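[1] What would the 3D arrangement of this be:
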Amino acid sequence: MPWEGILGHDLIAKQFASAEAAGRIAGSYLFIGQEGVGKATFARSLIMALACQHSTDQLEACRKCVSCVQALAGTHPDIDIVQKPAERTTIPLEALIGSSDQKLRAGLCWRLLLRPQLASRKFAVLLDADHLSEEAANCLLKTLEEPPPGAVLILVGTTLERQLPTIRSRCQVIRFPQLTDTMIKEILQLEEIQNGQEIEESTLTEIARVAQGSLSKARLFLDQELASFRSRLFKMLAERPLRGVNLTRETIGIVEAAGKEPSLRRARLRLVLDLSIDFFRAKLYQMHGVRNPVDEILASTIDTWNASPEQITRCLEYSLDARTGVDRNANLGVLVDAWTAKIERA
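    Next up, the predicted model:
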């Protein structure tokens, strides 16, 4: 059985179990890996196991003691989980050091200094570390450099490049690998069974392949509308001249089909932009003779697209910028219009 039911990261779990047994758990960690591989889930399970009153030699939580019950309920007095509010572009400074009238008397950094009430030490997980403003990151430096005795702080991000050098240098970096296609298929199959549904093996195989190691992407591709849009998107991107109006209409349509919930719409647009980035990157690899596994649909469309390396690079940069704009809560309609206009002119 995988550690705490989390597929793909048993080796990392063993490393933490060994460190805990030797009394060598560090004060600050930075979890790095692409979206949808289970970093946040692993971080939550890890601190619950570290706080557990009866954890096993493999550092597995009993899920029955008072500490585990409160951790599962989200009410543990010694565990803090901080993440970017949906309506904000960055993690607010007050989440770390308190509001202006309670500065340094509230927030995550202050709570870590308090004496543990239930566990033997204090724990904190800072999700969305990619979205730390420079000011907020600087407030974390002293806590990261000199964490309170026994306290454990875990930052969760996607790439080292999105973290300040001062943050990277003060944390022990743990890299999370992509999930294999087999793992993604196993998880999706189990989830569909739990939902009282069945999915064909061929469909599972196709979804796992195009998800590129990300479970969150795989879950989106369970929507047949999104799965078929992938092919249409590649064909539109390969069309010359590129018809920006058509691309805008199709993109806005697939985004709005997610419903009125802003988070669902943003998730869809992220996927569209990620697919576009895959398209431009695959073409660039092809032009430079770099081996890059692609599926039949992607291979056929990049073969028909004639563009210079400079054009491809510009399209890739525009798509990456638009992807960043989604994370910064930019207006989605304006963002799509600007993105399609730029790649049309590239």
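
[2] only C-alpha atoms for contact and neighbour calcs from this point on.
    Fine.

[3] Could you check the helix or strand harbouring residue 46 and say which residues are buried?
    Element membership of residue 46, judged by DSSP states H and E, is helix 39-51. Buried residues in helix 39-51, defined by neighbour count with 16 or more other CA atoms under 10 Å: 39-40, 42-51.

[4] out of those, who's nearest residue 212?
    Nearest to residue 212 among those: residue 39, at 16.0 Å, using CA to CA.

[5] residue ranges of the strands in the stretch 201-346 of the chain, please?
    Read by DSSP state E, counting those that start in this stretch, the stretch 201-346 of the chain holds no strands at all.

[6] for it, what spans make up the helices?
    Assigned by DSSP state H, counting those that start in this stretch, the stretch 201-346 of the chain shows helices spanning 201-211, 215-221, 224-238, 244-256, 262-287, 296-304, 309-327, 332-345.

[7] Same list, those helices, but as CSV with distance to residue 90 please.
    As requested, the helices of the stretch 201-346 of the chain are exported to CSV (distance: least, CA to CA, whole Å):
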stretch, distance to residue 90
helix 201-211, 27
helix 215-221, 21
helix 224-238, 29
helix 244-256, 23
helix 262-287, 15
helix 296-304, 34
helix 309-327, 9
helix 332-345, 17
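
[8] Mean neighbour count, the ones you listed: which tops it?
    Mean neighbours per residue, mean count of other CA atoms under 10 Å, is largest over those for helix 215-221, with a mean of 21.

[9] List of residues touching it?
    35-37, 179, 184, 188, 207-208, 210-211, 226-227, 268, 271 (CA atoms under 8 Å, 6 or more residues apart in numbering).

[10] and what of stretch 160-170?
    Stretch 160-170 is contacted from outside by 28, 30, 32, 129-130, 134, 137, 141, 144-145, 157, using CA under 8 Å, 6+ apart.

[11] Over to stretch 269-282?
    If you take CA under 8 Å, 6+ apart as the criterion, stretch 269-282 is touched by 217, 230, 233-234, 237, 251, 255, 292, 294, 298, 302, 312-313, 315-316, 319-320, 322-323, 326.

[12] Try it again at 6 Å.
    Outside of stretch 269-282, the residues within contact range by CA atoms under 6 Å, 6 or more residues apart in numbering are 255, 316.

[13] now the other sequence, so there's something to compare against:
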Amino acid sequence: MPWHSIRGHDRVVESLRAGLNSGRFPHAFLFVGPEGIGKRYFALTLAQALLCETRAESELDPCGVCPGCLQAEAGTHPDLITAGRPEDKQELPIKVVRDLCDEFALKPARGGRKVAVVDDVDTMNDEAANAFLKTLEEPPPGAVLILIGTSPEQQLETVVSRCQVVRFEPLATDELASLLLEKGVASEPAEALKLATLADGSVGRAVGLADPDLGRYRRDLIDGLAGERGFDPGEHVKLLDAFAKQAGKEASAQRRRVRLMVWELARLFRGVLWQTAGLEPPSPDPDDRRAIARLAERLEPEDVFILADRAMEADYHLQRNIYMSLVLESLFHDLAKVINPRARG
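    Predicted coordinates for the structure are as follows:
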């Protein structure tokens, strides 16, 4: 996992390397930024660099071929611990945190460092977060703990104050488009640029939106909500539920599909807000702009704020593994009350 395979975060690499060479390399990091921009991949590459057995640690650059690098990349290195929220849980369980801290306290098996990467820390409750405090205050010598979330505001202040916060920015549109072409996600520059614009700098979202079935459903969903006669919220729940199940039997795959669509709803309402303010909506799709114009004709800015907030609230509940059908029923019911002409009287 060499650094050149990671796009858009050169600034962070250079900052960490400078900190290491000046003796200011912290024992705990909190990586924050939007989902799907490569924070976890970056954390694992950093772990590989710290565990590399060939290159000087001051280079902070994994060779990729030594036993330490190969084991770190394969996830089998005895001094690399990874943890996150189980797919069937709403929160990162305190047992996961305690088990990680116990293993983290053991002496390194191969060298002088032990590295732990903990994903989904936004979902820690106070009890789980407090379980980290002793490890954060008294880390083993040479140990590095990397917590991954979306915002410092989602964490306890006692945790944030003991970590170096590293902020990751979304990828630039042109850089993301280039990456999509390199990875074969898009076959044409125009397609890559459209996906990159829709994805708001997130590789994960761009990959999801590249699914042709998802693109067709997205079009039907947006046009249905913008229809002059309004929409049936119950019917939309059934359609989205059926579309989610086409992703397979795994609940996580179904939930990812639904979250993509909820994000697209939030994007739609953001475009409507721009339109009501007399600005050009930030959408590369002419069909989207037509739907945005129709909604802007009958909605006040206050309505649009409500719609966007409601979409983001639904995404939060989906991320926390709240029962999906219940979240969707509540969301579409509330959208219909604001959007449908008959409901607005």
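
[14] Average offset of the helix or strand just after the helix holding residue 46 of the first structure relative to the second structure?
    Note on helix 39-51 of the first structure: by DSSP H and E, the next helix or strand toward the C-terminus is helix 66-73. On superposition with the second structure, the mean distance recorded for helix 66-73 of the first structure (mean CA distance after the TM-score superposition for the first structure) is 2.0 Å.

[15] Hey, what's the angle from helix 66-73 of the first structure to helix 39-51? Just curious.
    If you take axes from the mean of the first three to the mean of the last three CA atoms, to 10 degrees, helix 66-73 of the first structure sits at 160 degrees to helix 39-51.

[16] Which residue ranges of the stretch 51-200 of the second structure form strands?
    Using DSSP E, counting those that start in this stretch, the strands assigned to the stretch 51-200 of the second structure run over residues 80-83, 115-118, 144-148, 164-167.

[17] so which of those strands comes closest to residue 248 of the second structure?
    Among those, the nearest to residue 248 of the second structure by CA to CA is strand 80-83 (24.9 Å).

[18] Just flag the most distant two among the buried residues of helix 39-51 of the first structure.
    Counting by CA to CA, the most remote pair of the buried residues of helix 39-51 of the first structure is 39 and 51, 18.3 Å apart.

[19] what number of residues lie near residue 258 of the first structure?
    When neighbours are counted by other CA atoms under 10 Å, residue 258 of the first structure registers 17.

[20] which residues touch the closest residue to residue 26 of the first structure other than its chain neighbours?
    Distances taken as CA to CA, 6 or more residues apart in numbering place residue 152 nearest to residue 26 of the first structure, at 6.9 Å, with adjacent residues excluded. The contact partners of residue 152 of the first structure, by CA under 6 Å, 6+ apart, come to 27-28, 123.

[21] What's residue 152 of the first structure aligned with over in the second structure?
    Using TM-score structural alignment, the partner of residue 152 of the first structure in the second structure is residue 144.

[22] could you say what helices and strands the helix holding residue 46 of the first structure packs with?
    Contacting helix 39-51 of the first structure under the criterion 3 or more CA pairs under 6 Å, 6 or more residues apart in numbering; DSSP states H and E is no other helix or strand.

[23] how about a cut-off of 10 Å?
    helix 10-21, strand 28-32, helix 66-73, strand 79-82, strand 123-126, strand 152-157 (3 or more CA pairs under 10 Å, 6 or more residues apart in numbering; DSSP states H and E).

[24] Compare it with the second structure and give me the mean distance after superposition.
    Its matched residues in the second structure lie on average 0.5 Å from helix 39-51 of the first structure after superposition (mean CA distance after the TM-score superposition for the first structure).

[25] can you list the helices and strands packed on helix 39-51 of the first structure in TSV and add distance to residue 280 of the first structure?
    Compiled in TSV, these are given as follows (distance: least, CA to CA, whole Å):
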stretch	distance to residue 280 of the first structure
helix 10-21	33
strand 28-32	24
helix 66-73	42
strand 79-82	35
strand 123-126	33
strand 152-157	24
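
[26] These: which one's closest to residue 173 of the first structure?
    strand 28-32 (4.7 Å).

[27] mean shift between the closest one and the second structure?
    Taken against the second structure, strand 28-32 of the first structure registers an average deviation of 0.8 Å after superposition, with mean CA distance after the TM-score superposition for the first structure.

[28] For that strand, which helices and strands make contact with it?
    Counting contacts by 3+ CA pairs under 10 Å, 6+ apart, strand 28-32 of the first structure packs against helix 39-51, strand 123-126, helix 134-145, strand 152-157, helix 165-168, strand 172-175.

[29] What are the contacting residues of that strand?
    Strand 28-32 of the first structure has contacts (CA atoms under 10 Å, 6 or more residues apart in numbering) with 39-40, 42-43, 124-127, 129, 143-147, 151-160, 163, 167-177.

[30] now that strand: which residue numbers in the second structure?
    Going by TM-score structural alignment, strand 28-32 of the first structure sits over residues 28-32 in the second structure.

[31] Any buried residues in the matching stretch, and which?
    Residues of stretch 28-32 of the second structure classed as buried: 28-32 (neighbour count, 16+ other CA under 10 Å).

[32] Now render those as CSV, adding distance to residue 92 of the second structure.
    What follows is these, written out as CSV (distance: CA to CA, whole Å):
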residue, distance to residue 92 of the second structure
28, 18
29, 18
30, 16
31, 17
32, 17
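
[33] ok, back up a step: list just the one of the helices of the stretch 201-346 of the first structure that sits closest to residue 86 of the first structure.
    Relative to residue 86 of the first structure, the nearest member of these by CA to CA is helix 262-287, separated by 7.5 Å.

[34] how much does the closest one stray from the second structure?
    Mean deviation for helix 262-287 of the first structure: 1.5 Å (mean CA distance after the TM-score superposition for the first structure).

[35] gap between that helix and the chain center?
    Relative to the chain's own centre, helix 262-287 of the first structure is displaced by 15 Å; criterion: CA atoms, centre = their mean, to the nearest Å.

[36] got the angle for it vs helix 296-304?
    60 degrees.

[37] what angle do helix 262-287 of the first structure and helix 332-345 make?
    Using the same axes, to 10 degrees: helix 262-287 of the first structure against helix 332-345 is 10 degrees.

[38] what about residue 60 of the first structure, distance to residue 132 of the first structure?
    Distance, residue 60 of the first structure to residue 132 of the first structure, by CA to CA, to the nearest Å: 31 Å.

[39] Figure out how far the helix holding residue 46 of the first structure is from the centre of its chain.
    Offset of helix 39-51 of the first structure from its chain centre (CA atoms, centre = their mean): 16 Å.
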